[in-house]
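S.K.: sequence first, then the predicted structure:
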Amino acid sequence: MITAIEEIEYARLPHKFFPLSVTSEGVNLTGAQYLHNAGFTGSGVKVAVIDVGFKGLTGAQANGDIPLSVITHDFSGNGLETQYLHGTACAEIVHDMAPDAELHLLKISDEVDFYDAIDYCINNDIDIISHSLGTFGTGPGDGTGPVNEECDFLKNEAGILFVTAAGNEANETVEIFTYGRHWEGLFNDSYPESEPDNIHEFIQGNPESYYNAIGAIPYQDDDGNTETNDVTIIMRWNDWPDADIDYDIFLFDSEDLVSYSNAIQDGSQPPLEGIIFDIPDDEDYWHYYALYVTKKDGQPAGTEIEIYLGGTSKFVPIYPSYSAIATSSSSITEPADGQSVLAVGAINYENWWTGPQEDFSSQGPTNAWAGSSARVKPDICGPDGVSGYAYGSSPFYGTSAATPHVAGAAALILSMNPELGPDELQDIIESEAINMGAPGKDNIYGWGRLNLRGLIEEDFPWEIFYPAFIKK
């Protein structure tokens, strides 16, 4: 022993240096720390994060941002820690909000994987799902369709709360220009009276708006692999589910027809058209296109149509306008349009107390199509623009970042009272929200911003949500 040497009065082992975890600003803003201080940390609650990649997971665990005890499953077959940092960033936030919740990280890549992940959640007694993903065209945008049917089953039969991102499809202003990823309106024939030409005008009464401008740029995933959907255009119309009305889309660059979609709709096909293609990576600049929507001879105008853009595509201004021809209203993605999900919009954490919401945060209402009534969406807002390990010095923006804050909050509430069902959990989250827009629920903020402070106050009416609950 070194301390046995007479000249040495004191000895110790060298101090170790440990990584410092990064905590989302949303923990304090939402009041989650008050529940932590009161002893409620998500213990006993299982939360699944369904995402398209958990790249950097090992590093986040080594840094203390995600526990070593997480359970993982790769349904995509592409490798859990490949392609995207996105899922790791989401898991970090859930852990920040509910540090003792049991995390299950499930990687998917398509709709089939999604259904497999749902089955996993049911078979493994998951309590809450955090889903910061979205898609278009699985239904008419009214909360129905196969994906939303799965979410209905989760809540109504399996007792699982499904928390999902509302989407980032609303119009966004950058400097003086406004861009968009969504357009909805009636099919308007450019020259309906004198000489109908079957070409839609995007601004009613303006025959010069017979096309819409789209910009896109090549991009890669977080591993540097080429993405193959730089240009993604999905159009649907209100003739669901088996369309007799037949519309088509055509895409031109400055000189030529680039792509088109003209599937036949004759009463046995869905009212859907889509264009998806890759821009070569060596063409690393913005490409611009003109989108035309047409109808076949004899087909009616006046039907409501909706267009979503994916990949890097966005509607861009047409000179001399500074604003793209795009609409924020009804830009909710799927499955956030569903009745059985808790859909989350985003407020930048720096604007948390006053708003406004992130301008790109998707807005309601849902489509009043296929005999449905329009419903207000999103349901609530969470913070984005937050710090984390996965993205390093870059803030994590979007409804993707807001969603795991709400899922983590649900885990905290469930750890306070494990007998709560998904409806009761959602009721508590919504009733405690701080109103941010028009009185009551609105199509921008939902019920308002996430707020957990009232849950530890002595006068919180637990008996309304669970009469047998005895407050700890």
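M.R.: Alright, I've got the coordinates.
S.K.: C-alpha from now on. contacts and neighbour counts both.
M.R.: Fine.
S.K.: next, the contact list for I428, please.
M.R.: F465 (Cα atoms under 8 Å, 6 or more residues apart in numbering).
S.K.: am I right that it sits in a helix?
M.R.: Yes: with DSSP: H, G, I helix; E, B strand; the rest coil as the criterion, I428 is part of a helix.
S.K.: separation between it and P365?
M.R.: Using Cα to Cα, to the nearest Å, I428 is found at 22 Å from P365.
S.K.: ditto for P378
M.R.: From P378 to P365 the distance is 8 Å (Cα to Cα).
S.K.: tell me, what's touching the two both at once?
M.R.: Joint contacts of P378 and P365 (Cα under 8 Å, 6+ apart) are 332, 443.
S.K.: hmm, P270 and D242 touching each other?
M.R.: Yes: counting by Cα atoms under 8 Å, D242 does reach P270; the two are 4.9 Å apart.
S.K.: the more surrounded of the two?
M.R.: More crowded of D242 and P270, by other Cα atoms under 10 Å: P270, with 25 against 13.
S.K.: OK, contacts around the closest residue to M97 other than its chain neighbours?
M.R.: In this structure, M97 finds its nearest non-sequential neighbour in G408, 5.0 Å apart by Cα to Cα, 6 or more residues apart in numbering. Taking Cα under 8 Å, 6+ apart, we find G408 in contact with 42, 93-98.
S.K.: one more time with 10 Å
M.R.: Counting by Cα atoms under 10 Å, 6 or more residues apart in numbering, G408 touches 27, 32, 41-42, 45, 47, 91, 93-99, 101, 128-130, 163, 414.
S.K.: could you do S431 as well?
M.R.: 425, 447-448, 450-451.
S.K.: which ones among these map onto helices?
M.R.: Of the contacts of S431, the ones assigned to helices by DSSP state H are L425.
S.K.: and the furthest pair within the contacts of S431?
M.R.: L425 and G448 (16.0 Å; Cα to Cα).
S.K.: okay, those two: which has more neighbours?
M.R.: Higher neighbour count among L425 and G448: G448, with 28 against 21, using other Cα under 10 Å.
S.K.: chain neighbours aside, what residue packs nearest to that one?
M.R.: If the residues on either side of it in the chain are set aside, G448 comes closest to N435, at 4.2 Å by Cα to Cα, 6+ apart.
S.K.: A further structure is provided below for comparison with the first:
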Amino acid sequence: MRVVRGAVVAAVVSAVVGAGLLVTTPSTPVAMADASEITDPRLLAQIAAAGDAGSGERRTQSVDSTSIAVEVLTADDTAVSAAIVRLGGAVTGRITDELVQASVPLSRLNELATTPAALTVRAPRRAGYTPGGTQRAELVPGTGIPGAEIDITNAAAWHAAGFGGAGIKVGIVDYFDLRLWTAAEHGPQPSLVNGHQFCKDTSGFRLCAGNAIVGGSDGQHGVAVAEIVKDMAPAAELFIATVGTASDLQDAITWFAAQGVTIVTRSLGSSYDGPGDGTGPLASVVDYAASLGLVWFNSGGNDALDGYMRRPVPTSLPANGYVDFDRGAGVDTWLRLDAGYSICGVLFDGIRWSNDWYLPASQRTDYSLEFWEPLSSTNQFIDSYNPLAMSEVTGIDLDRNPANGMQNTYDAAQVAGAAPLEADDLCVYPQNIFGDFGGIVFMRVKRNAATPVGAAPDQLEIALGDGLLELGYYDVAGSASKPVVDSKNPSLVAVGAVDPPAGNAIGYYSSQGPTFDGRIKPDVSAPAGFNSVTFGQAFSGTSAAAPVAAGIAALLQGAGLAVPGRSTAALVKHFVADLGAPGPDNTFGAGKVLLPSPPAALSTEPGKYVPLSSPTRVFDSRGTPAPGLGVGPYAPGAVIDVAVLAGLPVSPDSVSAVAVNITSTGTPVTGFVQASPYLAAATGGTSTLNISTAGSDRPNFAIVPVGQGGRISLYLDAGGNAIVDVLGYFQTGAPSATDGRFVAIAPERWMDTRVTGLLPAGSVTPAPVAPGGTATARRLPASAVPATGLSALVVNVTAAGAGAAGYLVALPSGGNPAGTQHSTVNFTASAPAANTAIVPIGPDGSVAVYTTAGTHIILDVVGYITDSAATLATTGMFRSVTPYRAYDSRQPSVGAFGPGQARTIALNTVPGVAGDASAVSANLTVTGPNAIGFLTVYPLVEPATSNLNFGPGQTVANGALLRLSPTGTVVAKMSQSGHVLIDVNGFFLS
């Protein structure tokens, strides 16, 4: 005997929205209809219903006073929209190059179907529904404590430290009964008057009264979701939206963005609208949301038990033959389904065979569905029983209209152009009450005659939104491959459920990947099964897990630790407890969300620079595993926390920042790497180095403030491998120092192998340095750098005119490059490349550069580090600030540089930087230049030096220690047009 889940059932979900939605189908399959015909069974039935006069006579096609709502699938929404207007219709919504929703005169539908850009004309589909709650097994009880998720995720500690998500706006897409909304649990009630409520339903599902949300039987669900968000982020501001269709959902996203919402959470299911590879109308809505800077959290689905199955269909299945659902040697062509407790009976997400999705219509297998129910209760508790004769069953009338006769066959007609998908968002209502649940349905799937069969078996997927598959027939793997959840967009986070919430086991219902194209889902897991004040009992299901993760995102954004969009998603996926198999997996995703200790303020004590005798490699992902990630290369969006002081002879409490060389290698795509203090900067808010060519090696120098525990964080927007070499650190504890102070000078060019007079020691004519050669810079006679009292030079090193790819190593004059494991500059033959370095001086007070490939070498000196013989002073001591983007010409109010243009930029206005700072530690980036060129940044008088070099279209970064003018400004000059970005992470005292 199967066990009905008791009181918890209603808390997982309540009834399905759309009680008036009538799902019908023609009595005769239309498998061989012309490609220009309307073949959607639901739309055909609605056309027939609209064509019935009161007497039952059919209207003629010339009557065009009646219009009908339709969705048109298309790759050209502009052309389809124009056609709809031309035919006298009205466009009510659209998703770019995916879908147009419209109201169209009945008499013009056939013309619309023949429009070249119209791929499919169908009845509107719902954008979502509250997940089904009919279950065979009893969940392990949760903690039974309202708000328990805040302790389980460590959010309570963040609240105690003053972090509650203040200033962050969260949008919730769901169904709401606002009569259940209380100020104590949910905050101020959203309304049209206060601008916190949105409702749009162009489908006729009766979800809205004007622009206001209509509370229905599903309305408890959304209010319970809001309760969780407010538990997690009590200071966040909530905005709510209810929508009917996919295009309505996109309009809600537009509205959210206009209100300043940066986080969206949606705990709804969706019927199939694509092959499970992250494409389709709803996936496009996710992409649209990401383009507006929103991060989206979505419930991962509750289909791992009794909600999803996959069966191969042998190529030997004859025409008009029925699919065998049995796993073994037996034969079962009658799939038993038990209706759920919702008003929809058996709700289908759909039946699809994605292997045919991208084939032409003429090559797709065409299946039709038959629905039957038993006439007798004799075998109602034998789940595996199949009817032995047709006399045991009767058809289920899908449109429930006796005047139309028996309509128990459903066929979307793949050979006529329909996608390899049947029964999407279909409700099947049995009239019996047999079995333990809402009645028994038998489904048969038939391969229609005269349709092709491919060389490989079709993989038939059957997914339910509510109801139960035949006992023991379900599959877990692949159950999460559904719309929104299967999105490829890095700003989408699909959330699985750990239930009981304080445990380490995935909820038995929690859907699992992979997607059709083999990607991992869910992205993370979160607690579910804790008590809900709104429901008055445990709220289980991934519907409860998603808002937990969204609440964590609100805390992170409110603490200034993440910028909106994919960076927030990356940080949420980073702060997890890895469960199950090491690393991300299709059960838990990256792991169970878990906040670290609350953020602490950065040290603002002045520090002196302490160089290491030689660069120390503290992290190399090619051989060193990162927690939760293993050994690289990593996927884009990975976050790595590096203990940069481990093994160094210094206490982390006495270090404010480190000087590092960071190298990106083996990136699968272009992008950037950000190095920032652990838990003390906005992930994605600044950049440290940029990768313009996938797979290339790119190093960059940076001074990075150190966060809690002596750690820095690397955000690998482009993925790949990362290497961190520590050159030295800034030690605090004394207000002044003799050694370790930075003295900025007007940049001086000490070496240029292209120019007579600046040649390296021993050279007499301009020439590239040979492979394996070392060029020693001559100290300028009139240099601002003193002959004594210094330990290192701060230099900018450039490779230009290289004959092949290679790298440079800056080292003390007289030094031996043998055994060096780090590089200063990596270059190719395509364009110059530069990097900054702090290089200890040799016995002659100079430095040298070694090269692995023939190239010209340029060395500019921008300052020096004092030694113990210098005067005791505070000037040149370093103070960290939270990394901050001080300048970005991409802002509409600023604009790109023109060729040769110079701009004066104030840098002493950066938060935390003293007004009289002598210099700043910065990262310079050029993006989108139109030609090969260079950027020079200087205090007042333009020098004959450069800070970074770039090629056309490249994005190139270089760390820099920039001397400021007496008024705290610098001048940035571009030799070619392009954009300039300046990020500041600290300053030097005057």
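M.R.: Ah, there it is. These numbers were taken from a predicted model, which means no experiment stands behind them.
S.K.: could you tell me the TM-score of the two chains?
M.R.: After superposition, the two chains reach a TM-score (TM-score structural alignment, normalised by the length of the first structure) of 0.81; 413 aligned residues with a Cα RMSD of 2.6 Å.
S.K.: so what corresponds to the residue nearest to M97 of the first structure in the second structure?
M.R.: Aligned by TM-score structural alignment, G408 of the first structure pairs with G551 of the second structure.
S.K.: so that match: helix, strand or coil?
M.R.: helix.
S.K.: please apply the same query to the one 4 residues further on.
M.R.: Reduced to three states with three-state DSSP, the structure at L555 of the second structure is helix.
S.K.: mind checking what V316 of the first structure lines up with in the second structure?
M.R.: Applying TM-score structural alignment, one finds that V316 of the first structure aligns to E470 in the second structure.
S.K.: in the second structure, what range does the helix or strand where P383 of the first structure lies match?
M.R.: In this structure, P383 of the first structure sits in strand 380-384 according to DSSP states H and E. Using TM-score structural alignment, strand 380-384 of the first structure corresponds to residues 524-528 of the second structure.
S.K.: what of stretch 29-46 of the first structure?
M.R.: Stretch 29-46 of the first structure corresponds to residues 152-169 in the second structure, going by TM-score structural alignment.
S.K.: do stretch 443-450 of the first structure as well
M.R.: Counting by TM-score structural alignment, stretch 443-450 of the first structure sits on residues 586-593 of the second structure.
S.K.: need the contact list for Y391 of the first structure.
M.R.: 56, 85-86, 88-89.
S.K.: I'd like those residues as a markdown table, with distance to N188 of the first structure, neighbour count and secondary structure appended.
M.R.: Below are those laid out as a markdown table (distance: Cα to Cα, whole Å; neighbours: other Cα atoms under 10 Å; DSSP: H, G, I helix; E, B strand; the rest coil):
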| residue | distance to N188 of the first structure | neighbour count | secondary structure |
| --- | --- | --- | --- |
| G56 | 49 | 23 | coil |
| L85 | 42 | 22 | coil |
| H86 | 40 | 22 | helix |
| T88 | 45 | 29 | helix |
| A89 | 43 | 28 | helix |
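S.K.: which contacts among these does the second structure share?
M.R.: Counting by both residues aligned by TM-score structural alignment, their matches' Cα atoms under 10 Å, the members of those that carry over to the second structure are 85-86, 88-89.
S.K.: trace T144 of the first structure over to the second structure, please.
M.R.: T144 of the first structure maps onto T279 in the second structure, by TM-score structural alignment.
S.K.: that match in helix, strand or coil?
M.R.: Per three-state DSSP, the local secondary structure of T279 of the second structure is coil.
S.K.: in the stretch 51-200 of the first structure, which spans are helices?
M.R.: Per DSSP state H, counting those that start in this stretch, the stretch 51-200 of the first structure carries helices over the ranges 57-62, 86-97, 111-123, 146-156.
S.K.: any idea how many residues pack against A184 of the second structure?
M.R.: Neighbourhood size, A184 of the second structure [other Cα under 10 Å]: 9.
S.K.: now do the contacts for it.
M.R.: When contacts are taken as Cα under 10 Å, 6+ apart, A184 of the second structure is in contact with 227, 230.
S.K.: for A148 of the second structure, see how far away it is.
M.R.: 16 Å.
S.K.: neighbours of the residue lying closest to F315 of the first structure once chain neighbours are set aside, how many?
M.R.: Distance criterion Cα to Cα, 6+ apart; nearest residue to F315 of the first structure, sequence neighbours excluded, is I214 at 4.5 Å. A count of nearby residues for I214 of the first structure, using other Cα under 10 Å, gives 29.
S.K.: check which residues of stretch 36-46 of the first structure are buried.
M.R.: By 16 or more other Cα atoms under 10 Å, the buried positions in stretch 36-46 of the first structure come out as 36, 40-46.
S.K.: ok, the residue nearest the centre of the first structure - contacts?
M.R.: Taking Cα atoms, centre = their mean, the centroid of the first structure lies closest to A165, which sits 2.8 Å from it. Residues in contact with A165 of the first structure (Cα under 10 Å, 6+ apart) are 130-134, 332-336, 341-346, 361-362, 378, 381-382, 398-404.
S.K.: swap in 6 Å and give it another go.
M.R.: By Cα atoms under 6 Å, 6 or more residues apart in numbering, A165 of the first structure lies in contact with 132, 343-344, 399-400, 403.
S.K.: how about a markdown table for the residues you listed, with distance to G298 of the first structure and secondary structure added?
M.R.: Shown next, in a markdown table, are those (distance: Cα to Cα, whole Å; DSSP: H, G, I helix; E, B strand; the rest coil):
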| residue | distance to G298 of the first structure | secondary structure |
| --- | --- | --- |
| S132 | 42 | coil |
| A343 | 40 | strand |
| V344 | 42 | strand |
| T399 | 42 | helix |
| S400 | 43 | helix |
| T403 | 45 | helix |
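S.K.: so which of those residues wins on neighbours?
M.R.: That'd be V344 among the contacts of A165 of the first structure, by other Cα under 10 Å, with 34 neighbours.
S.K.: biggest strand in the second structure by residues?
M.R.: Across the second structure, the longest stretch assigned as strand under DSSP state E is strand 608-620.
S.K.: what comes up buried for that strand?
M.R.: Neighbour counts using 16+ other Cα under 10 Å place 608-611, 615-620 of strand 608-620 of the second structure among the buried residues.
S.K.: this completes my enquiry, with thanks.
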